[in-house]
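Participant: Sequence first, predicted model second:
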Amino acid sequence: MIKTNRNFLVMQSVGGKIHSPMVSSPYRISRDGEPMIVPATGGISYNVKVGDSCMKWVGDHVEPGVSIRNENVPENTALMVLGCIGNTAKVISGDAKGAKGFVTGGHGGIEHTLIYFDDDVLEKLALDDRIMVKAFGQGLKIDGFDDVTCMNIDPDLLEKMDIKVTDDGMLEVPVVTEIPPYLMGSGVGSSTAFSGDYDIMTGDKEANEKYGINDLRFGDIVLLRDCNNCYGRDYLKGSVTIGVVVHSDCIKAGHGPGVTAIMSCATTKIKGRIDKNANIAHYMGVIKK
């Protein structure tokens, strides 16, 4: 079992409110030039959950569960940067006050933190209800792997992932598929991967079939080949990034399922082990439909 520095990490409160969907123009233009009116980011998505397919929804950048944001920009940056996948989230206002869920990812651009709650909690929630997150995980390191940058993941979740150290000194991580670098689109070039996500482009049907993209689910853990996320999002041959699928497929060119990075290395110190159960819904004990 891997060992980490978790005992020295700071657990700190961050938070935001459930953020309403926003529509500036009714139409979104698809990669095929078609004007479409579809649901997109924000709000409470009652029937879209971590563990479900992220590819079959009639929508654009749809976020599973609950989308929260803080209108104070520096405070929202703290929520986005310090909040980690797997962190405990607690409702602190409204009819669902006291209910608990967990963070499933961060969506850059719209700057939403995404939260899972059980169905009975979703029915009690309302727009503008406040959610507090016990931020815990940034600064995480794995003993013996100083060149591997960990980010955006709660240590408890990391320990549930059955990561192994191989005889040749590599980290072997369960993943559902491996994605080539040329399919990574919107978000490439960002200054940091410690916040938000970037997208797997889905405009090529043959690539979607070849790399198992059509079968991706919210919460799936994927390996991004030749993608260096240690100091921003970049192409580097031989580098490896592990990430979690956080939002749905998209209709826009250059976009697709969003991936929040949880681990990256500029050299090939990480390898994948194909496992269909490599999904945070499985590790967090969420019952899927």
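Facilitator: Structure's in. What do you need?

Participant: Only C-alpha atoms from now on, for both contacts and neighbour counts.
Facilitator: Noted.

Participant: Show me which residues of stretch 163-174 are buried.
Facilitator: 163, 171, 172, 173, 174 (16 or more other C-alpha atoms under 10 Å).

Participant: Which other helices and strands does the strand or helix carrying the third one contact?
Facilitator: Mapping residue 172 onto the secondary structure by DSSP states H and E places it in strand 171-175. Counting contacts by 3 or more C-alpha pairs under 8 Å, 6 or more residues apart in numbering; DSSP states H and E, strand 171-175 packs against strand 164-165, strand 221-228, strand 270-274.

Participant: can you tell me the helix or strand for residue 121?
Facilitator: In this assignment (DSSP H and E), residue 121 forms part of helix 119-122.

Participant: Quick check: next helix or strand after that helix?
Facilitator: Following helix 119-122 toward the C-terminus (DSSP H and E): strand 130-135.

Participant: For residue 19, give its distance to residue 83.
Facilitator: For residue 19, the distance to residue 83 under the criterion C-alpha to C-alpha, to the nearest Å works out to 17 Å.

Participant: More neighbours: which of the two?
Facilitator: More crowded of residue 19 and residue 83, by other C-alpha atoms under 10 Å: residue 83, with 34 against 23.

Participant: Tell me how many other residues crowd the closest residue in space to the more buried one that isn't next to it in sequence.
Facilitator: Once its chain neighbours are removed from consideration, residue 83 has its nearest residue in residue 135; the separation is 4.6 Å (C-alpha to C-alpha, 6 or more residues apart in numbering). The local packing of residue 135 (other C-alpha under 10 Å) involves 28 other residues.

Participant: With residue 15 instead?
Facilitator: A count of neighbours around residue 15, defined by other C-alpha under 10 Å, yields 24.

Participant: And residue 204, by the same measure?
Facilitator: Based on other C-alpha under 10 Å, the number of other residues close to residue 204 is 9.

Participant: which parts of the longest helix that the chain contains are buried?
Facilitator: Assignment by DSSP state H gives helix 73-82 as the longest helix of the chain. With burial defined by 16+ other C-alpha under 10 Å, the residues of helix 73-82 counted as buried are 76, 77, 78, 79, 80, 81, 82.

Participant: Structure two is appended below for comparative analysis:
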Amino acid sequence: MLKTNQDKLVMQSVCGEISHPRARTYRFDTEGQAHMVPGTGGITYNVKVGDYASGWKGDHVEPGVSIQLSDALKNSGLNCMACVGNEAKVISGEAKGEKGVVTGFHGGIEHTLIHFEDEIMEKLSIGDKIQIKAFGNGLEIESYEDIKIYNLDPKLFEQLGIRKQDNGNLEVDVVTEVPARLMGSGIGSPAYRGDYDIQTADPQDYKDFGLDKLKLGDIVLLRDCDTTYSRGYLKGAVTIGIVIHSDCIIGGHGPGVTTLLTCKESKIKGKKNSEANIVNYLNLK
């Protein structure tokens, strides 16, 4: 088993409120056609982690529950401190006391995404407060200081079953690999928060890499993508991430990927496994 500094990490509470869905105007696709469809925010009852990321009549649809704070500085604390796999607890409203799990972070809109079981979702309301035990920031693997870990709860890190190969590289189960040329929105943004979109505008590439079959919560490998500090192309770099929102109509966008591990060199290898999804690692329903 890989040794980490888990015993040195700090656990803090962060809190957000269930956001209201937003709709400013029509969304235009790459052919110039206008669409009025659901997008970010709110409580999304029928799109959850484990469901397909593509095919919905929507744009940037966030699975489960989306939370944020109106104060940008405090919301930044929520986005930066919480980690995928952290426990989330409802602290107001009819569902008070119920628990869920953090599943990702959506940049631009700056939402933190939470999974709850169906019966809990029915009790939730816009504005309900959800508190998270933020734990995982600063996580490191002993003797692998050049591999950066972001947004990852130590428990989930262990569940991923990351293995050390004979040559010292690390091997991670992934659903698929994505080439850097398909990565769009999010380039240049800080890597420790938010997400990085897989572009959908080239239907042949999208199909060739199995991206039309991606599921929310899937673990994927981004080839030649350096997300050590900011997001961008670097030959040989590798990023492991989790798919956090649906595909998109807008050009340059698509299923979002939140960084979990990254390295400027090819020290992380992917092994194809169609079951590499957070619902299987954390037994989510």
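Facilitator: On my side now, so go ahead. In this text, all values refer to a predicted model and were calculated from it rather than measured experimentally.

Participant: Relative to the second structure, what is the average displacement of the strand holding residue 172 of the first structure?
Facilitator: On the superposed models, the aligned residues of the second structure are on average 0.4 Å from strand 171-175 of the first structure, with distances taken as mean C-alpha distance after the TM-score superposition for the first structure.

Participant: okay, and that strand goes to which residues in the second structure?
Facilitator: Following TM-score structural alignment, the aligned partner range for strand 171-175 of the first structure in the second structure is 170-174.

Participant: what's the spacing between that stretch and its chain's center?
Facilitator: The gap between where stretch 170-174 of the second structure is centred and where its chain is centred comes out at 17 Å by C-alpha atoms, centre = their mean, to the nearest Å.

Participant: and residue 264 of the second structure, how many residues sit next to it?
Facilitator: By other C-alpha under 10 Å, the residues close to residue 264 of the second structure number 20.

Participant: coming back round to it: the residue nearest to residue 83 of the first structure is in contact with residue 78, isn't it?
Facilitator: No. The pair residue 135 of the first structure / residue 78 is not scored as a contact, 9.4 Å apart, by C-alpha atoms under 8 Å.

Participant: shared neighbours of those two, which are they?
Facilitator: Residues touching both residue 135 of the first structure and residue 78 (C-alpha atoms under 8 Å, 6 or more residues apart in numbering) are residue 14.

Participant: Now the lengthiest strand in the second structure on the first structure. Mean distance?
Facilitator: For the second structure, the strand that runs over the most residues, judged by DSSP state E, is strand 232-245. With both structures laid over each other, strand 232-245 of the second structure and its partner residues in the first structure are 0.4 Å apart on average (mean C-alpha distance after the TM-score superposition for the first structure).

Participant: Kindly tell me how buried residue 210 of the second structure is, as a neighbour count.
Facilitator: Burial of residue 210 of the second structure, expressed as a neighbour count using other C-alpha under 10 Å, amounts to 14.

Participant: aligned partner of it in the first structure?
Facilitator: Aligned against the first structure - with TM-score structural alignment as the criterion - residue 210 of the second structure pairs with residue 212.

Participant: and for the longest strand of the second structure, what span of the first structure is it aligned with?
Facilitator: Counting by TM-score structural alignment, strand 232-245 of the second structure pairs with residues 234-247 of the first structure.

Participant: Return the distance of that stretch from the chain's centre.
Facilitator: Here stretch 234-247 of the first structure is found 12 Å from its chain centre; the criterion is C-alpha atoms, centre = their mean.

Participant: That one: which residues count as buried?
Facilitator: Neighbour-count burial for stretch 234-247 of the first structure, with 16+ other C-alpha under 10 Å as criterion, is recorded at 234, 235, 236, 239, 240, 241, 242, 243, 244, 245, 246, 247.

Participant: Next up, the contacts around residue 196 of the first structure.
Facilitator: Contacts here follow C-alpha under 8 Å, 6+ apart; on that basis residue 196 of the first structure touches 80, 105, 106, 107, 108, 109, 111, 260.

Participant: residue in the second structure matching it?
Facilitator: Residue-level alignment of residue 196 of the first structure against the second structure, with TM-score structural alignment as criterion, gives residue 194.

Participant: Likewise for residue 285 of the first structure?
Facilitator: Under the alignment (TM-score structural alignment), residue 285 of the first structure maps onto residue 283.

Participant: and what of residue 267 of the first structure?
Facilitator: Per TM-score structural alignment, residue 267 of the first structure is aligned with residue 265.

Participant: Count the residues that sit near the nearest residue to residue 10 of the first structure once chain neighbours are set aside.
Facilitator: Leaving aside its sequence neighbours, residue 10 of the first structure sits nearest to residue 136 (C-alpha to C-alpha, 6+ apart; 6.4 Å). By other C-alpha under 10 Å, the residues close to residue 136 of the first structure number 25.

Participant: doesn't residue 85 make contact with residue 136 of the first structure?
Facilitator: No. Counting by C-alpha under 8 Å, no contact exists between residue 136 of the first structure and residue 85, whose distance comes to 9.2 Å.
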